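Student: What follows is a predicted protein model with its sequence.
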Amino acid sequence: MRILVNSSDIIIAFAIVGGFDGDIEISDEGLPSNFVETFKPGYYLYRDGEIKVNTSYKEESETMVIDNPPQDIDSLRIMVATLQKQSVQSNLKIVSLENKFKELEEKLNKEVGANE
């Protein structure tokens, strides 16, 4: 995994595939167990080679004003990170649903086979 850290050691983005200019490579062993699920830009810090929860993190409002576009690169990176997180969460849900579908399909096939 690769993380992108701003000048205040705040993790503003991560990538499982690919990366960013100036990113840092992190081994999976160095990640908190729920990093991907709980990631929010600014929620984690990267200091002294460790990922820690940012104790001064404040939840941002989910609504964004469209007529006031972001003016700096950090804002754009945060938006990309948020979209990436949503994509990862969607992919995890898809995999879960595919597994449940396979289980139900196998169960149905067994019951149909038993009734024949």
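Tutor: Happy to help now that I have it. Numbering: from 1, shown residues only.

Student: make it CA atoms for all contacts and neighbour counts henceforth
Tutor: Fine.

Student: Double-check that residue 100 belongs to a helix.
Tutor: Yes: per DSSP: H, G, I helix; E, B strand; the rest coil, residue 100 lies within a helix segment.

Student: how deep is the nearest residue to residue 47 once chain neighbours are set aside tucked in, by neighbour count?
Tutor: Taking Cα to Cα, 6 or more residues apart in numbering, and ignoring the residues beside it in sequence, residue 47 has residue 9 as its nearest neighbour in space, at 6.4 Å. The tally of other residues near residue 9 (other Cα atoms under 10 Å) stands at 16.

Student: also this one, for the comparison:
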Amino acid sequence: MKLLVNSKNEIMAYAYTGDFPDSLEFDSHNLPSNFDAFFKPKFYVLASGKIELNQNYTERETETTVVPSQAQQALAALTKQIMELQLENEQQKKINTSLTKEIMDIKLKGVSE
């Protein structure tokens, strides 16, 4: 597995597959129990080749992620559909205008001949 650590050897991220730039190789068999369940950036440190709890870790106020409700998601999807339909409508108007002009040109040629 790969560990991404900062200058204080605090573990910022980890990956079982893939890689991070400047990451360290670590044997996943030597993980503390519940490492995955309790992992947070800086919660663990790499010390003497072992992963240990960070004694200096403090819980910071984390950013709250706002997840849109189903109604908001539906509204966003409908708004997108409306915009797409308006765009298609404008394109169709241009085509209709062009065809109307061609028809008028054809009729005018037939009258003048």
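Tutor: That came through, no problem. The model shown is predicted, which means the values in this text are computed figures rather than measured ones.

Student: Would you map the strands across the second structure?
Tutor: 2-5, 11-15, 24-25, 44-47, 50-53 (DSSP state E).

Student: so which of these comes closest to residue 103 of the second structure?
Tutor: Residue 103 of the second structure lies closest to strand 11-15 among those, at 65.4 Å (Cα to Cα).

Student: mean shift of that closest one relative to the first structure?
Tutor: In this overlay with the first structure, the average offset of strand 11-15 of the second structure from its partner residues is 0.6 Å by mean Cα distance after the TM-score superposition for the first structure.

Student: secondary structure element for the residue nearest the centre of the first structure?
Tutor: Centrality entry for the first structure: nearest residue to the mean C-alpha point is residue 85, 3.3 Å, by Cα atoms, centre = their mean. Using DSSP states H and E, residue 85 of the first structure falls within helix 73-115.

Student: Which strands and helices lie in contact with that helix?
Tutor: Packed against helix 73-115 of the first structure by the contact rule (3 or more Cα pairs under 8 Å, 6 or more residues apart in numbering; DSSP states H and E) you find strand 11-15.

Student: now the angle from the strand it packs on to helix 73-115?
Tutor: 40 degrees (axes from the mean of the first three to the mean of the last three Cα atoms, to 10 degrees).

Student: For strand 11-15 of the first structure, name the packing helices and strands.
Tutor: strand 2-5, strand 44-47, helix 73-115.

Student: Redo those as TSV? Include distance to residue 18 of the first structure.
Tutor: Listed next are those as TSV, based on distance: least, Cα to Cα, whole Å:
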stretch	distance to residue 18 of the first structure
strand 2-5	8
strand 44-47	19
helix 73-115	12
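
Student: To residue 21 of the first structure, which of these lies closest?
Tutor: strand 2-5 (8.3 Å).

Student: In the second structure, where's the longest helix?
Tutor: helix 70-112 (DSSP state H).

Student: and that helix, how far from the chain's centre?
Tutor: Its chain's C-alpha centre and that of helix 70-112 of the second structure lie 33 Å apart, by Cα atoms, centre = their mean, to the nearest Å.

Student: Just name whatever secondary elements it is in contact with.
Tutor: Right, helix 70-112 of the second structure is packed against no helix or strand by 3+ Cα pairs under 8 Å, 6+ apart.
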